[in-house]
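*Asks:* Build the 3D model from these lines:
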Amino acid sequence: MATESTNTVTLWFDVSCPFCWVTSRWMKEVEKVRDVQVNWVPMSLSVLNEGRDLDPGYMEKMKANWGPARVFAAVATQEPEKIDALYTTLGTLIHNNGEGGKAGFGAYDALILQALEETGLDSSYFDAANTEDWDSQLRAFHQQAMNEVGNDVGTPVIKLGSTAFFGPVLTRIPRGEEAGELFDAAVRLARYPYFFEIKRSRTESPQFD
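*Replies:* Sure, this is the predicted structure:
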């Protein structure tokens, strides 16, 4: 059953992140069973990890992630109503189709072009992928999330009403009414001003079916 009032949710995402993808698909399920309006905003793991002393292989993946994030920054600025559809299209190509984890600048170029075409967006948005023209706007979007939750987080960042958290980290996508019930529980925790964190060790990788 849908709730009587509309819940406003903001979800900051990086399309490359599989955990963020699961959380976002949960929210798409929530939209079906609750009166929820989701505001989709890009953030960037490449920005987050800039200058950090991390595994070289991981940092090569961060180079690849610049391209999609820059394109999302451009679309979010010029056609924000298309962000949801573009995220769904490109995220499906990356995660459900097993095209994630790419390394090196430009690694997602072909997928970006395919997603823009399938979403009905102008191919000129692709120009943002391999330039710094939209980096300031991407950093501004990213900083919105950091201002909400602090710097010791990753993706996703979700804001439920007036309170934001990193997560929730899910490895499977809740469906139907169960998705709604988990959302209700998350909203209730968010309303308690002294709740900050729940965490345990993960025992499986994300699954998207």
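
*Asks:* From here on, just use CA atoms for contacts and neighbour counts.
*Replies:* Fine.

*Asks:* Can you classify Arg200 as helix, strand or coil?
*Replies:* Taken by DSSP: H, G, I helix; E, B strand; the rest coil, the conformation at Arg200 corresponds to coil.

*Asks:* mind listing what it touches?
*Replies:* By C-alpha atoms under 8 Å, 6 or more residues apart in numbering, the contact set of Arg200 is empty.

*Asks:* next structured bit after the biggest helix by length in the chain?
*Replies:* Among the elements of the chain assigned as helix by DSSP state H, the one spanning the most residues is helix 56-78. Of the helices and strands lying after helix 56-78 in sequence (DSSP states H and E), the nearest is helix 83-91.

*Asks:* tell me what that next one is packed against?
*Replies:* Taking 3 or more C-alpha pairs under 8 Å, 6 or more residues apart in numbering; DSSP states H and E as the contact definition, the neighbouring helices and strands of helix 83-91 are strand 36-42, helix 56-78, helix 109-119.

*Asks:* Please provide the structure for the following sequence as well, for comparison with the first:
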Amino acid sequence: MRPISLRFEVMSLAVINEHRDLEPWYRAFNDRAWGPARVCTAAAAHHGPAALAELFPALGRRIHDAGDKDFDAVIPAALAEVGLPVELARVAYRDDVDERMRTSTARAQQLVGEGLGTPTIAVDDVAFFGPVLTSIPRGDEAVRVFEGARLLAGCRAFTELKRARVDELSFA
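*Replies:* Presented below is the predicted three-dimensional model:
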């Protein structure tokens, strides 16, 4: 709808929450998140940010849209879909990219502040947590949402806007 320069970087909830006391179900969720985050980190490191911009949505479609939680199947399928080496899936079980992932996450937290999560969006040198949406806006509505977020980001006094989730998540 309008040209923008978009760049994905890894910000990992697993990293943010690794030393926090969490409810058991959320600890399990975070512990499982290391694998896909490691693969995304390695893809960006070895194939550039454009690879991450393709891989992240491919993983999201499988995990969130299709509800597939078998990461041993999801990760190689997403890598193959976007033309990345399927061997990158092995990184999910190694910690050699963890320091790079921690650095990327720390960079995002420096922009938006401690205690906030994902998504972190930086627009015109201003960063904020969100927007969190229950569905993906399209067309003119997407432009309005983007411009609204950009307008709020430009107001230094703005810190938060939140309401209860009323709709189920839809990634269609």
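
*Asks:* Now the TM-score, please.
*Replies:* The TM-score (TM-score structural alignment, normalised by the length of the second structure) is 0.94; 171 aligned residues with a C-alpha RMSD of 1.3 Å.

*Asks:* Of all the helices and strands packed on helix 83-91 of the first structure, which one comes closest to Glu181 of the first structure?
*Replies:* Nearest of these to Glu181 of the first structure, taken as C-alpha to C-alpha: strand 36-42 at 13.1 Å.

*Asks:* which residue in the second structure lines up with Ala145 of the first structure?
*Replies:* Counting by TM-score structural alignment, Ala145 of the first structure corresponds to Ala108 in the second structure.

*Asks:* got the buried residues for the helix or strand containing that match?
*Replies:* In this structure, Ala108 of the second structure is located in helix 98-112 according to DSSP H and E. Along helix 98-112 of the second structure, these residues count as buried under the neighbour rule (16 or more other C-alpha atoms under 10 Å): 98, 100-102, 104-106, 108-109, 111-112.

*Asks:* ditto for stretch 141-159 of the second structure
*Replies:* Residues of stretch 141-159 of the second structure classed as buried under the neighbour-count rule (16+ other C-alpha under 10 Å) are 149-150, 152-153.

*Asks:* what stretch of the first structure lies opposite it in the alignment?
*Replies:* For stretch 141-159 of the second structure, the aligned range in the first structure is residues 178-196, judged by TM-score structural alignment.

*Asks:* ditto for stretch 73-86 of the second structure
*Replies:* Under TM-score structural alignment, the match for stretch 73-86 of the second structure in the first structure covers residues 110-123.

*Asks:* buried ones in that stretch?
*Replies:* Of all the residues in stretch 110-123 of the first structure, those buried under the rule 16+ other C-alpha under 10 Å are 111-113, 115-116, 119, 121.

*Asks:* Same question for stretch 76-86 of the first structure.
*Replies:* Buried residues in stretch 76-86 of the first structure, counting neighbours by 16+ other C-alpha under 10 Å, are found at 76-77, 82-86.

*Asks:* quick one: contacts of it?
*Replies:* Residues external to stretch 76-86 of the first structure that are found in contact with it (C-alpha under 8 Å, 6+ apart): 40-42, 72, 75, 115-116, 119, 137.

*Asks:* still on that earlier bit, out of the buried residues of stretch 141-159 of the second structure, which is nearest to Ser170 of the second structure?
*Replies:* For those, the minimum distance to Ser170 of the second structure (C-alpha to C-alpha) is 20.5 Å, reached by Ala149.

*Asks:* Report the contact partners of the closest one.
*Replies:* Pro131.
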